[in-house]
Structures are given as C-alpha cells and as structure tokens.
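1. Take a look and give me a structure for this.
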Amino acid sequence: MGGSPPRVLHLAPGAVARLAGPDGVVPPGARLVVDDATSAALARLLTDAGVAHPEPSHPEAPDAVDVSVVVPVRDRPAELARLLDALGDTAPGLGEVVVVDDGSNDPDATARVADERGARVVRHPVSRGPAAARNTGAAASSGALVAFLDSDVVPEPGWLAPLLGHLADPAVALAAPRIVAWTGARSGVVSLASTLASNARKAPSSVARRAVARYEERRSSLDLGARPAPVTARSRVAYVPSAALLVRREALGSGFAEDMPVAEDVDLVWRLAGDGWRLRYEPASQVAHEHRDAVGPWLARKAFYGTGAAPLALRHPRRVPPVALAPWTAATVTLLGLQRPWSTAAAGAVTLAATARLARELARSRRRDRSTDTDTQRLRRHFAGTARAARLAAVLAPWGLGGAVWQAAGALTRHWWPAAVAGSLVSRRLRRATVAAAVAEGLADWWRFRPPGAGPLDAATHVVAHRLDDLAYGAGLWWGAWRHRTVAPLRPDLTGKAPS
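-> Prediction:
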C-alpha cells in the first residue's frame, strides 16, 4: 500500500519472493535488483505506482559530456557569473554551456561574463520570454541531454550524477532535482565576488522580509520535498519547475510552449507524460534558488503563478482541479460543512457505508480459484481474507476522508477564497468554516514544516505568510480565469477517477 494517489497492490508469490526477507515478509526498505525481464517488469510496476523508487545511480548512466546546459538570462550578469562559477566546480566535463541573452539592456555585460567562463552566447535582440529562450538554447546545442538552468540558481556539489542515473533508463525523458533555498553560504563553489554581490542585494533588512525568507525556505513553490517520486498530474509531485531540469533531447519535441508566459514547465511535463515517457523527481540532487523575500515582489510572483492555472486547465482538462474527490468523500465533506447534528450523523453513516463497500472490493480482489483446496481450506481463506480487507478498509477510508477535508480546507482558503469571503458576508456557517479552515490548515502546515525548537511566534508568522501566499495565488487564479473566460481551474472534480 502506498504511492500517490494511494493504492493497494496485490503481488504474486514470485514477486513477493523477490522482495521478501528470510522471514518471508517484505520490509519497508526492501531492495530489488533488476537482472532479468521479470524483475524489470516488477520494477516498472512498483516505480510507476510510486511505491518504490529507482536508486539514483547506475553503471550505465550517461556521461557529463553528453549534457548541454542551456541558461536563459536577461540583465543578470552577477547571477549568471555565480551560476557559471558553480557549474565549473560541480559539473566538470560538461559538453557545452549555451547562454541565451533574452534581450538584455546591457548585452555586453552578459557576453563578457559568459566569455570569461567559456560559455557560448546566443542573443535575442528583444525579449521573447524564458520559454522561447530555452527553446533557442536547445536548438543551438548538440548534446543528447539538455540541462535547463535558470540564471538565479546555484547547483550544489553532486547535483548532476543522480539525474544522469535516472536517464540510464531509456523510458525516462526527464529528471529534476530538488530546488532548495539559496542562503549565500550553502556551498563554497562560487566566487567570493558573486556571493558578496548576491548577499548584499538580498539580505533581509526588515521583520517582514525575514519572515518571508523563512517561509520561502520551508514552503517555496519550487521545493517539492525530500522524498523521490514519479512526476505525474494529480499526484504528490504533479510537476517540476523549469528552474532546473535534465531532459532527453529526443523527447523534447517542440519544447516549451512559447505562448505561455507562466506554467510552461508544467505544460511540458504533462505533454511528456502524455507521450508515454517516465519522469522522475530526485531530491538527492539539489540546486539552490535565490528566492524573493521583499513582500511586494513575492506576492506578485505568487499571483503570477496563479494566472497559469487557466491556460493549463484548458490545455489539460481535469488535471488542475482545486479539489479531486471521490463522490462519497465529497458528500461527507459537504455534510460536515453544514454544521448540523443530523448532517454530522449522516456524514458518519456515509463513511461507514463507504468503508464496508471498500472492504468488499478489497476482499473480492484477493480471491483466487484454488480448485485443489478443500471446502474447509476455502472457507478459512475466505474469512481470513475478509478480515484483512476489513482492517485495510478501516485504514484507507478515514485516510481518504482526511485527505478530502485537507483538500477542501486548502481550496476554501486558496482557490475559492473570493467566493468564500463573499459568501461569509451572508452566511454565518460559511464564515465559521472559512475562519476555522484558515487557522487549522495554517497551523497544520506550520506543524508539518516547522524547524526544531520553533515556538508560537514562528507559528503565527508562518500562518500569516501562508495565508498571504494563498490570497495572492487565488487572486491570480481568478484573474487568469476571467482573462481566459473559463471556470475550468475553479471547477472541482468529484468523479473519483483519474483523468484519461
């Protein structure tokens, strides 16, 4: 049981034998060595389901010389120098580095920085946006693999090898590192001059900027967490940002959508997945990013991200709903939201009925035709399987309901907050639900990401920053929906089924 979304797999005895220890039980840290067609098929099943992950090393991984690095930049010579210095120290032996100057006001400064560090420059006379710059760089390069790195990132030591390890699998088109916060002192691989210049520009000088910097270090939209995962829509890692990507050239096709000023990376990821490629998120590889910490630009960036939901929803139907619930969880959450004694009791009844139905389905999926079994053996197996299914359903159903409540609270304070605020003016129940969701979800988020020793003041500033994050993103989402004349990014998916 595992993966995202969660699922239950029933393994054949041969598969269990490949994974089990001496006691016949499959431990959480079980390892599978792929050495024949059967083990390869099992590995593909487990990794596609997200219940197992490939180790980020492989003796047949491509070499660094096969990698062309493409860096889109506009008027950031100091950041570009910092990135190229880091590349020279953390990934020696790269095939080439192509810098695409996307209409800089001072192209000579960009060219000088690139020339001093052995990078080749391609220039757009006028800015065409980062998507077009990446496409231009990819077309001008020749490596079998293309690493896209934004100018405001700093690769950390050892970042490239884990990504190359995933590309040893010919079915994998893309591998992405974890994007962590750049603090100015995470590694000693960049020049002192570029580090001092960067720190002088970004040193937080106010309480608000320090609070934003702390929040971004924990909850940046670019940081997808410490656990590896397959990348697929409506899962724990539904996308990876274009700040740092390693892509197989043959899979890249037309590249990034140049008519999308935002979310072009999500669009590319989902098109690759739709073409049948596997995509991997690998946190063993880390690339630092210089986050915004000034409140105004930070909120503007969050709103900008929100505007990308509408074009994504139109291009990829049912992949960006604010909530995706099974019918029974949607009904239960709605009943709980009514805040009546009878509706709470009805929610409990729906949950019990759903649990019983799930137990029946799990028991049915475990049945096997055992013609040689005696009647007594079949009866014993039936009751044992039914008991196991009931115990599993008693875990899965509340787990699903908890996830549904979490989604609903998040949508109420993020995607739907304008409607929630308007409704709260006339409905006391909606007002109570919105306030409770804002406080409870914010505190739960702080608890999940809190650093050791954090106290009430840290919790309060985190909740405020989290709510501002949601307000800005939601405002951008509604603005984008209005501009594209669509409600697709606001519409919930209550089918309980994955998109086709």
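2. For the rest of this, base every contact and every neighbour count on C-alpha atoms.
-> Fine.
3. Tell me where the chain has strands.
-> 67-73, 96-102, 120-124, 145-149, 153-155, 172-181, 229-230, 244-248, 278-289 (DSSP state E).
4. Identify all contacting residues around the last one.
-> Residues outside strand 278-289 that contact it (Cα atoms under 8 Å, 6 or more residues apart in numbering) are 56, 152-156, 158-163, 166, 171-182, 225-232, 237, 240, 244, 269, 272-273.
5. and the strands of the chain, which is most packed in?
-> strand 153-155 (a mean of 29; mean count of other Cα atoms under 10 Å).
6. Please report the distance of residue 193 from residue 82.
-> 9 Å (Cα to Cα, to the nearest Å).
7. and those two? which has more neighbours close in?
-> residue 82 (25 against 11; other Cα atoms under 10 Å).
8. Correct me if wrong: that one contacts residue 154.
-> Yes: counting by Cα atoms under 8 Å, residue 82 touches residue 154, with 7.1 Å between them.
9. Give me the neighbour count for the closest residue in space to residue 490 that isn't next to it in sequence.
-> Distance criterion Cα to Cα, 6 or more residues apart in numbering; nearest residue to residue 490, sequence neighbours excluded, is residue 322 at 6.1 Å. Look at residue 322: counted by other Cα under 10 Å, it has 22 neighbours.
10. tell me the contacts of residue 53?
-> So residue 53 contacts 46, 47, 228, 229, 230 (Cα under 8 Å, 6+ apart).
11. to compare against the first, here's another:
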Amino acid sequence: MTLPRGFVVELDRHARLVDGGRALLGGHPTRLLKLTPRARRLLVGRLLPVRDAASALLADRLLDTGLAHPVAAALPPPADPRCTVVVPVRDRPRQLTRLLRSIGTTHPVIVVDDASRDPAGVAAVAAAHGARLVALAANVGPAGARNAGLRLVTTPYVVFADSDIVLDPDTVPTLLRHFADPRVAMAVPRITGLPTQAASWIERYENSRSSLDLGAHPAPVRPGTPVSWASSACVVARVDALGEGFDAGMRVGEDVDLCWRLVAAGRRVRYEPAVRAAHEHRVRLGDWLPRKAFYGTGAQPLAERHPEFVAPVVFAPWSVAFAVVLFAGRRWSAPAAAGVLGVVTVRIARKLDGTRHPYRLAVRLTGNGALATLAQTGALLTRHWWPLTAVGCVFSRRIRRAAVVAALADTALEYRRDQVTLDPLRYGIARRLDDLAYGAGVWLSALRARSVAALRPRVIR
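-> Below is the predicted model of the structure:
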C-alpha cells in the first residue's frame, strides 16, 4: 500500500534539518535520518509532495517515524466518501437532539439506545431527525452499543459520535481526507469544550485541560508518543479495518484498546486538530471527580491487554539514575546529576558522529530528556503514586519537599502552556484534584485486580 500522487506531508514542528539539510533530527523516539541528495531534492521547504515512487517511499518513512504529518487541507477526498454515523446513547434526549441537528441529513444515522430508562424519549428524537433506531434490551455499555450499530453499517466509513458531542460541518469531510493514506484505519478530531454562557471554574479548567483534548498539533496516535491514545467521543474509521470493533467487555478504555490494536496490526491512526468536535464537559464537582476517577480505572484492564504499553512513566536507565540522585537531596546530588547528564551527552554525540555539530545537538537532546524525566517523576509523585507520596510525607521531610516542588512546578508550567482563563490558584487546585481523582481510580482498579501492572514504571533502552 503506497501513498497516492498528490499526497502532501509537512515536517513536524520539532523536526530539524541539520547539516545544511543533509539529515533530519526528530520524531518519536528521537532519531537522526540521513537524506540522500535525491531525497533532499524532494523536499519543498518543509513540505514533501508525493510525485513518484521515491517521494511516496520517503513520505511513508517520515509518517512512520513521526517526523512529518499529512497536510489534511491539501489531500483529496476519498473516491467513495459515503459514511454512516453511529450514536450510542442512554437517555439524554436533549443532547441527542443537539447532536443530530449538527449532523444534518448528509449521512445516514443509526441511534443505538443502550437500554434507556426512558426509551420513548430517545425514540421520539431519533424519529424526528430521520435516524434509524436500534433499541437494546440490556445495557451493554458504549463499546457494545457502538458494535451493535457497526454491524448494520453498509458504507465504507463509519463515524462514531457520542450523544454529548456537537459536530462542526467540516469535521467529518476533513477527517475523511486522511484515508487517502491506505494505511489509515481511523482519524479523530480535537475534542474541545462546548461553550456555555456562565462557565464555572471547573468548566474553565476543563476547557483548557480536558482529558479528551489532545492538543493543538497533528500527530500519529501511537503508544509511547505524545499522543498515545484517542477518545472515541468522535471517530471516523474505515469499516473494513475495524473487524469486530470495540472490546465489548470494557466499560472504560475501550477506545485506547482499539487504537493500540489497530497500530499493532500495522494500521495508522491520525489525530487532526485542524477540525474539532465540541464536548459537553461535566462541570459540577460532584460529577467531575467521579468521571476522572472512572478514567483512571481503565488503566488496569489496559495493562492486562497491553502490558508492553501501559506504565505510569517510561524511563531510560540514565533517567532513573538522574532522578534518584536528585531526589536524594544531598550535597553531592547536583554534581552527580551533572555527571550523569555529561555521560549521556557524550554517548549521544557519538551516535551523531558524522554531523557537523554532534555535541551541540547532543546537549540539546540531553536537556530535553532531563526535563522530560523531571516532568515524569513529578507526575509519579502527584498523580499515579500519590497514595505512596502521602504516606511518605508523614515520615520524610525530603519527600514532602519533593512533593511540594513537583506540584508547584507542574502547575506553573501547565498554566503557562494551557493559556487558561482561570486564576492560578483555582487552576492549581483543579489540577491537583484532577490528579488525585485519576490516581485514585488507577489504585482502585489495581486493588480490585490484585495487580500492580498499571503502577509499575517501565525502563527501556
């Protein structure tokens, strides 16, 4: 399966052309890709249009390594763009009405009523908008409800949209363009908050830091990368790539599981933030905290199905040494940490041998790795392992100091990055409550399963 002519990719914003364009540095994991003279001529600035077999091969390689992403606006629509919208719902007639209005009459719609308490209300809304209704006698959860709708789809593509979503007119057409790549099995938009007139402080936090919002930059959805999963709140997928669909035995994390199964099968999943779907967030504290904890309970089922992908943090061996010596908080900690970074810099520079400035590049990469290590260590203390941190704080001043520094640094960095319309104090409180609730869910699922698989850090070379 090769990319068609006219397909265009653009280098990732972090990808760097080095040595006068003779090599590319970036991707996930970071790598140095040396370019032949012919390959260099294929690039037009930071764009690579597919014109022949050679450019198709290079573009495919850049997509695989995360060094480039498709330019959705420049891609052709699929030859057969027909798709069916499948909406799993349980009650929520008001939200269902809003969603069906946003879908319009362009595509056929299947509404799967997952054993509503008021089935007549759902049936009336479906009938009013000309949607096909499938009423389930027993509640099977969102995964099972989507699968029930999927079995009735006869079009090449399917759109899964949750009832609390509102679709923009250009969302589905733009996502369909990604299927010009024959390896793409699924494409997802950015999930943003649904605007309201009087936003509470929790809603303002969610609108900037939602668990479903994967950021402003395009990315491959792949475990171990910045966008390691995608929400099924809004999905466009190739029907023949889905097989039986979602794992009906999972009530949470079924979207992550599907993404990872598709990637393991050699397919691609694309995240396209140029288009959006608005989501009605939970904005009351009593609803918001249980939902965050519910998300956390998905960690253990995923760890059972994908043990190689689920870990609260992923460290290289040198990252462990760097974190340990800093956490020790001794006089020798800073010099020892500097020594670790020095050794790593030399080792990276040797791998970059042949470039003009191997040590300059190595220092930059080592610095990025050090910052990532500190961020992951902070997340471990304040999010995934917070029950252990709380116990440690009772007995150790060093742990108390580390926990406070981690919490404050995380709040300061994320507040600046998120550009939230909320004061730093309430943002910090919401951030910590978010972490506490999610971490509690992870521990609850681990205790139920009597397994620490979802809590174990992973060390990889």
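12. so what number do they get for TM-score?
-> The TM-score (TM-score structural alignment, normalised by the length of structure 2) is 0.92; 436 aligned residues with a Cα RMSD of 1.4 Å.
13. re the thing from before, I'd like the contacts of residue 53 of structure 1 laid out as a markdown table, including distance to residue 261 of structure 1.
-> Formatted as a markdown table, these follow (distance: Cα to Cα, whole Å):
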| residue | distance to residue 261 of structure 1 |
| --- | --- |
| 46 | 36 |
| 47 | 32 |
| 228 | 28 |
| 229 | 27 |
| 230 | 26 |
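14. Between which two of these is the distance greatest?
-> Within the contacts of residue 53 of structure 1, 46 and 228 form the most distant pair, 13.3 Å apart (Cα to Cα).
15. Please say which of those two ends up with more neighbours.
-> residue 228 (21 against 17).
16. Residue in structure 2 paired with that one?
-> Using TM-score structural alignment as the criterion, residue 228 of structure 1 maps onto residue 218 of structure 2.
17. Leaving out chain neighbours, which residue sits closest to that match?
-> Residue 218 of structure 2's closest residue in space is residue 272 (Cα to Cα, 6+ apart), at 5.2 Å.
18. State the distance from the one you found to residue 359 of structure 2.
-> 35 Å.
19. Kindly report the same for residue 453 of structure 2.
-> Residue 453 of structure 2 is 38 Å from residue 359 of structure 2, by Cα to Cα.
20. One more: residue 137 of structure 2?
-> 65 Å.
21. Of those two, give the one with the bigger neighbour count.
-> Using other Cα under 10 Å as the criterion, residue 137 of structure 2 and residue 359 rank with residue 359 on top: 18 against 10.
22. got the contact list for the more buried one?
-> 345, 346, 349.
23. with those in mind, which one is nearest to residue 460 of structure 2?
-> Residue 460 of structure 2 has its nearest neighbour among these in residue 345, at 17.8 Å by Cα to Cα.
24. Quick one: map that closest one onto structure 1.
-> Aligned partner of residue 345 of structure 2 by TM-score structural alignment: residue 355.
25. That match: what's it in contact with?
-> Contacts of residue 355 of structure 1 (Cα under 8 Å, 6+ apart): 393, 394, 397.
26. Helices - which of those land there?
-> 393, 394, 397 (DSSP state H).
27. quick one, longest helix in structure 2?
-> Per DSSP H, structure 2 has its longest helix at helix 424-449.
28. in that one, what counts as buried?
-> 427-428, 430-446 (16 or more other Cα atoms under 10 Å).
29. likewise stretch 303-323 of structure 2?
-> Neighbour-count burial for stretch 303-323 of structure 2 [16+ other Cα under 10 Å]: 303, 309-315, 318-319, 321-323.
30. quick check, nearest of these to residue 332 of structure 2?
-> residue 322 (12.3 Å).
31. Aligned counterpart of the closest one in structure 1, please.
-> Aligned partner of residue 322 of structure 2 by TM-score structural alignment: residue 332.
32. Near the closest residue to that match other than its chain neighbours, how many other residues are there?
-> Excluding its sequence neighbours, the residue lying closest to residue 332 of structure 1 (Cα to Cα, 6+ apart) is residue 347, at 4.7 Å. Residues lying near residue 347 of structure 1 (other Cα under 10 Å) number 21.
33. hang on, isn't residue 347 of structure 1 packed against residue 335?
-> Yes: Residue 347 of structure 1 lies in contact with residue 335 (Cα under 8 Å); the separation is 5.6 Å.
34. quick one on the thing from earlier: how close does the match of residue 345 of structure 2 get to residue 348 of structure 1?
-> 11 Å.
35. and what of residue 150 of structure 1?
-> Using Cα to Cα, residue 150 of structure 1 is found at 50 Å from residue 348 of structure 1.
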